[in-house]
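Student: sequence first, then the predicted structure, then my questions.
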Amino acid sequence: MSSTAATHQADTSAKADSTEYDVVVLGAGPVGENVADRTRAAGLSTAIIESELIGGECSYWACMPSKALLRPVIARADARRVPGLRQLVSGDLDAAAVLAHRDYYTSHWKDDGQVGWLENIGADIYRGQGRFSGPRTVTVTGPDGEQHTLIARHAVAVCTGSRAQLPDLPGLADVRPWTSREATSSPTVPGRLIVVGGGVVATEMATAWQALGSQVTVLVRGKGLLPRMESFAGELVAEALSEAGVEIRTGTSIASVVRENGTVVATTDAGDRVEADEILFATGRAPRTDDIGLETVGVEPGSWLSVDDSLLVTGTDWLYAVGDVNHRALLTHQGKYQARIAGAAIAARAQGTPLIEPAPWGAHAATADHAAVPQVVFTDPEAAAVGLTFTEAQQAGHRVRAVDVEFSSVAGAGLYADGYHGRARMVVDLDGEILLGVTFVGPGVGELIHSATIAVAGQVPVGRLWHAVPSYPTISEVWLRFLEAYQG
């Protein structure tokens, strides 16, 4: 294979061809694309395989379309909090314009631009279903049944991501439920929508579709929303959703669901009936590892793949699992971070350069996946967090203190939004005097989280944070209020 990139489509030959590469990447979402980019930059020949659209879940059914739906919702909410502006934005959102904008950001579900990017870096693209047929060997079955066998000299990287996990309810397939894919790509606004779940997808989609005109009911099995964050995050988001008109029922599970004459009827474990036009299940994720031939290389199909800090699958010296499939942090930005680590590790090993073990915070160690994973939930108010919650830190054996601040004490917050309502917490390791976690809830706090990520990842001493002076008057002054509360 020449170094000039190619996109391989149908092959009329009935006999499978065989091609060697330094690296084979299975899955061409953001994670796979970044692995390919790093290995190509290191001079390694690289093939990348994709069964759907180049660009993956994030580009077409997750990050990009969901944030395109949510941006006008958040912008309108912010404008309504500014005196002199709120009266100009009192009407409803133009749902058709919002959906059209969403379609633009998904490139209308066409991947030409991302194909071009991969070809420009010199990666060879194979379209079809890739399955292992033995160690270092992947057979690609194309859309017309043609096959290509790819042999990796150095590494195969599994970057196939995750899929929505549906509950085991009889007849659920006949109901045609929404998953995150349908929720972010629906061409119309449902009149009534049931959202099952209380996590990120559930809260973001409840926020978006309610603002676009749906009557939304959220059914949560647990005690509240956003259970993996500090409890006040879910409480403030639930309060705002309820004020917007969303009905939230906690401690509620679905016993059965049917579609009667086009209407979804969900019966709860308490015997209540909830009717809607559509029902979204946002109840977890499963790895896309069930149909890629892992059994041929001694790995259990359908499982999350265990890896070391260089993303090498446990017990192998050539197989990498990057992104959602390793279950370390199911977030696009963390998957891309892992891809940079994996690409560097693959290149080093291919070139015979030993990795320094252990190598915390080194070029070949995905240390941040243990200590400093940031996330933003684009609800109104936004919720953003990095690192450990107070409870997680205690359970991990740290001697910690939680320092809480109300944003009402921050001058910049009041200027940002009239009646700004929000809360922040930092979790301090009292032995090391460093931050283990930070959580913000309030309008615009997504832009604050990187400062917290730097503090947590960099293990910046609390004393030194006094010299990181926040600009006045900005919401970032919350850092000064943190330090004053900690000292006081």
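Tutor: Nice, I can see it.
Student: rest of the way, CA atoms for contacts and neighbours
Tutor: Will do.
Student: in stretch 418-428, what's buried?
Tutor: Buried residues in stretch 418-428, counted by 16 or more other Cα atoms under 10 Å: 420-428.
Student: okay, and which of those residues map to helices?
Tutor: Using DSSP state H, no member of those sits in helices.
Student: as TSV, the residues you listed with distance to residue 434 would be great.
Tutor: Converted to TSV, the buried residues of stretch 418-428 look like this (distance: Cα to Cα, whole Å):
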residue	distance to residue 434
420	29
421	27
422	24
423	20
424	17
425	14
426	10
427	9
428	6
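Student: of those, which pair is most distant in space?
Tutor: Maximum pairwise distance in the buried residues of stretch 418-428, criterion Cα to Cα, is 25.6 Å, between 420 and 428.
Student: select the longest helix from the protein.
Tutor: helix 332-350.
Student: how far off centre is it?
Tutor: Distance of helix 332-350 from the chain centroid (Cα atoms, centre = their mean, to the nearest Å) equals 17 Å.
Student: in it, what's buried?
Tutor: 332-348, 350.
Student: likewise for stretch 132-140?
Tutor: Using 16+ other Cα under 10 Å as the test for burial, stretch 132-140 gives 132-133, 135-140.
Student: from those residues, which is closest to residue 235?
Tutor: residue 132 (45.8 Å).
Student: looking at this, the closest one is in a helix?
Tutor: No: according to DSSP: H, G, I helix; E, B strand; the rest coil, residue 132 belongs to no helix; its state is strand.
Student: confirm for me that it is in contact with residue 294.
Tutor: Yes: using Cα atoms under 8 Å, residue 132 is in contact with residue 294, at 6.2 Å.
Student: strands of the stretch 351-488 of the chain, residue ranges please.
Tutor: 374-377, 382-387, 400-406, 423-429, 434-442 (DSSP state E, counting those that start in this stretch).
Student: right, and those - which one's nearest residue 26?
Tutor: Comparing the strands of the stretch 351-488 of the chain against residue 26 with Cα to Cα, the closest turns out to be strand 374-377 (25.8 Å).
Student: how far away from the center of its chain is the closest one?
Tutor: On the basis of Cα atoms, centre = their mean, strand 374-377 is displaced by 9 Å from the centre of the chain it belongs to.
Student: pick out the residue closest to the middle of this protein.
Tutor: residue 331 (3.0 Å; Cα atoms, centre = their mean).
Student: what sits against that residue?
Tutor: By Cα atoms under 8 Å, 6 or more residues apart in numbering, the residues touching residue 331 are 323-324, 375.
Student: how deep is residue 245 tucked in, by neighbour count?
Tutor: Neighbours of residue 245 under the rule other Cα atoms under 10 Å: 14.
Student: can you name every helix or strand that the strand ranked longest in the chain contacts?
Tutor: Ranked by number of residues, the top strand in the chain under DSSP state E is strand 147-158. Contact partners of strand 147-158 among helices and strands, from 3 or more Cα pairs under 8 Å, 6 or more residues apart in numbering; DSSP states H and E: strand 17-26, helix 30-41, strand 137-141, strand 319-321, helix 332-350.
Student: against that first model, consider the following:
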Amino acid sequence: MKYDVLIAGGGDGGLAVYRTVRSLRPDWEIAVVKPEKGFCFKCPLPFYIAGEAPFEGVFHRDEEMFKDVELIYSRLVGGSAQDGKAVLENGETLAFKKLVLATGSKPYVPEFPGRNLGKIFTLRTVESAQAMVEALKEAERAVIVGGGTIATELCEAFLKRKVKPTLIVRSRLLRASFDSDFSTLIGEALKAEGVDLRLGRQVGKILGEKEVSAVELDDGERIPADLVVFASGTRPVLDPALKLGAALGVKGVKVDRRMETSLKNVYAVGEIAEVPHLVGGHPTTAQTASSAMLQGFVAGFNAAGFHAEYPGEAQALLSKVFSLHLGRAGLTFEEALRLGFQASQQNLEFRDHYTSLPGGNLYRAKMVFDRASGKLLGCQFLGEATVADKVEAACLALRAGFTMETLAFHTAASFPASTFNPRFNQFREAAMRMLLEKLREG
């Protein structure tokens, strides 16, 4: 059989490709090649570990997610795009008309003594999450290595399991996807809840006989630990694309706006695909499920014979550190300066309802503009309640290329229980301040 579309990978991006093609071409033959059975939503895994999300909330049978499709449990290891042939790890050869690579990434664990001891984990699959939960039942102390989203969310999950976490961050900044002032506030929120935060430190070795007993840092300090979790980043799985002959860029597989690689009728999505940044234009990759799925929708439209284009990676992010909600989109102020923009920032503090009403949730926002073009470059938010609506609005403004003039005079609704005051809107306020500064400077 020659498949109309063959999808290599069954994660978020692969699922989006399948659902898009199936909805557009209900009579086409589709096959999905995936290495393991079951579908795991990775974003809720820290909530599952904390005991807040049920098993069935994060893990689903393939029959629930991939309907009316042939599932093949193996890996793509080679083939010929020109001949429309894919070679699998199990020795099988499949014929295809269109191929979509959605092979994802694998956790990165540095090389050092003791890395193969028991009770060392990464968080990528439901099996690893289940094993971690079992280990936490007998643990009192844990070391988490990494300074990103998963690492900080696991700190909260471990404390809810009554396990004391020490967070080891190689950089002197926590959550490097935020500017340093926001990063400092995130670190303070962690420490206030009892997290032992070590910035600017690295793991030298892991000690123990069969299982972990302690972690020795690069300065010789030893931290007792009953388990260790590495949340120190991932590496894209590029071998299948390389074996097929797809061109690589500096970050991953080169694709055009249609998510098509240098090989005709071969597409790539998710963490392996190098795409332009929505604002800066520099090469980057998707690091969230929402971006991988959007790329999957685009690739699915094109593989099905229609036309769609990926606008660029906005690097939008939502997360939470205990009671502090985090969000960002576009460029940080520090990123914008490094890329050569004439960047300027506006910092705001506001509440989510009129000051004449008691209480309310406090928010901090940072808006970054380019003084030369007037365009909005990026936004960051911290809040006592969700910032999802603010990040969503920021993504739309960035996609549209809104300038300080556009935002300063845009209309917005107001209601005492929902907004700070009739005059205030975070985008309008920041843009108006920038515009007034620019006018005063002549």
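Tutor: Received the coordinates, thanks. Predicted model only: the values in this text are computed from it and were never measured.
Student: returning to that earlier point: counterpart of the residue nearest to the centre of structure 1 in structure 2?
Tutor: Taking TM-score structural alignment, the alignment pairs residue 331 of structure 1 with residue 288 from structure 2.
Student: can you redo the strands of the stretch 351-488 of structure 1 as JSON lines with distance to residue 7 of structure 1?
Tutor: Below are the strands of the stretch 351-488 of structure 1 laid out as JSON lines (distance: least, Cα to Cα, whole Å):
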{"stretch": "strand 374-377", "distance to residue 7 of structure 1": "35"}
{"stretch": "strand 382-387", "distance to residue 7 of structure 1": "39"}
{"stretch": "strand 400-406", "distance to residue 7 of structure 1": "53"}
{"stretch": "strand 423-429", "distance to residue 7 of structure 1": "49"}
{"stretch": "strand 434-442", "distance to residue 7 of structure 1": "44"}
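Student: nearest to residue 68 of structure 1, of these?
Tutor: strand 374-377 (13.7 Å).
Student: residues in structure 2 aligned with that closest one?
Tutor: So strand 374-377 of structure 1 sits over residues 316-319 in structure 2, by TM-score structural alignment.
Student: contact partners of the matching stretch?
Tutor: Taking Cα under 8 Å, 6+ apart as the rule, stretch 316-319 of structure 2 contacts 149, 288, 325-330, 387-388, 391, 395.
Student: for stretch 201-208 of structure 2, same thing?
Tutor: By Cα under 8 Å, 6+ apart, the surrounding residues in contact with stretch 201-208 of structure 2 are 112-115, 117, 168-171, 212-220.
Student: which part of structure 1 matches it?
Tutor: Going by TM-score structural alignment: stretch 201-208 of structure 2 matches residues 252-259.
Student: where's that stretch relative to the chain centroid, distance-wise?
Tutor: Computed by Cα atoms, centre = their mean, the chain-centroid distance of stretch 252-259 of structure 1 equals 27 Å.
Student: and stretch 59-75 of structure 1, by the same measure?
Tutor: Using Cα atoms, centre = their mean, the offset of stretch 59-75 of structure 1 from its chain centre is 13 Å.
Student: mind telling me what residue 147 of structure 2 corresponds to in structure 1?
Tutor: Match for residue 147 of structure 2 (TM-score structural alignment): residue 198.
Student: does its match touch residue 229 like I think?
Tutor: No: contact criterion Cα under 8 Å: residue 198 of structure 1 and residue 229 do not qualify, at 11.5 Å.
Student: give me the more crowded residue out of these two.
Tutor: Ranked by neighbour count (other Cα under 10 Å), residue 198 of structure 1 and residue 229 place residue 198 first, with 26 against 21.
Student: tell me if I am right that that one is in a strand.
Tutor: No: applying three-state DSSP, one finds residue 198 of structure 1 to be coil, outside a strand.
Student: nearest residue to it in space, please, no chain neighbours.
Tutor: Distances taken as Cα to Cα, 6 or more residues apart in numbering place residue 225 nearest to residue 198 of structure 1, at 4.6 Å, with adjacent residues excluded.
Student: tell me the counterpart of the one you found in structure 2.
Tutor: Under the alignment (TM-score structural alignment), residue 225 of structure 1 maps onto residue 174 of structure 2.
Student: which SS class is that match?
Tutor: Following three-state DSSP, the label given to residue 174 of structure 2 is coil.
Student: OK, contacts around the counterpart of residue 462 of structure 1 in structure 2?
Tutor: For residue 462 of structure 1, the aligned position in structure 2 is residue 404, judged by TM-score structural alignment. Residue 404 of structure 2 makes contact with 369, 374-376, 431-432, 434-435, according to Cα under 8 Å, 6+ apart.
Student: same deal with residue 324 of structure 2?
Tutor: Contact partners of residue 324 of structure 2, counting by Cα under 8 Å, 6+ apart, are 186, 189, 382-385.
Student: want to throw these into JSON lines with distance to residue 426 of structure 2?
Tutor: Shown next, in JSON lines, are the contacts of residue 324 of structure 2 (distance: Cα to Cα, whole Å):
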{"residue": "186", "distance to residue 426 of structure 2": "21"}
{"residue": "189", "distance to residue 426 of structure 2": "23"}
{"residue": "382", "distance to residue 426 of structure 2": "13"}
{"residue": "383", "distance to residue 426 of structure 2": "13"}
{"residue": "384", "distance to residue 426 of structure 2": "16"}
{"residue": "385", "distance to residue 426 of structure 2": "15"}
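Student: before we move on, the earlier item: compare the contacts of residue 404 of structure 2 and tell me which is most surrounded.
Tutor: residue 376 (30 neighbours).
Student: that one maps to what in structure 1?
Tutor: Match for residue 376 of structure 2 (TM-score structural alignment): residue 435.
Student: I'd say that match and residue 402 touch.
Tutor: No: counting by Cα under 8 Å, residue 435 of structure 1 does not reach residue 402; the two are 10.0 Å apart.
Student: what do the two both touch?
Tutor: By Cα under 8 Å, 6+ apart, the residues touching both residue 435 of structure 1 and residue 402 are 426-428.
Student: residues in contact with the match of residue 376 of structure 2?
Tutor: With contact taken as Cα under 8 Å, 6+ apart, residue 435 of structure 1 is in contact with 426-429, 455-456, 459-462.
Student: which one of the residues you listed is nearest to residue 20 of structure 1?
Tutor: Nearest to residue 20 of structure 1 out of these is residue 456 (Cα to Cα; 42.4 Å).
Student: isn't that closest one up against residue 434?
Tutor: Yes: Residue 456 of structure 1 is within contact range of residue 434, at 7.5 Å (criterion: Cα under 8 Å).
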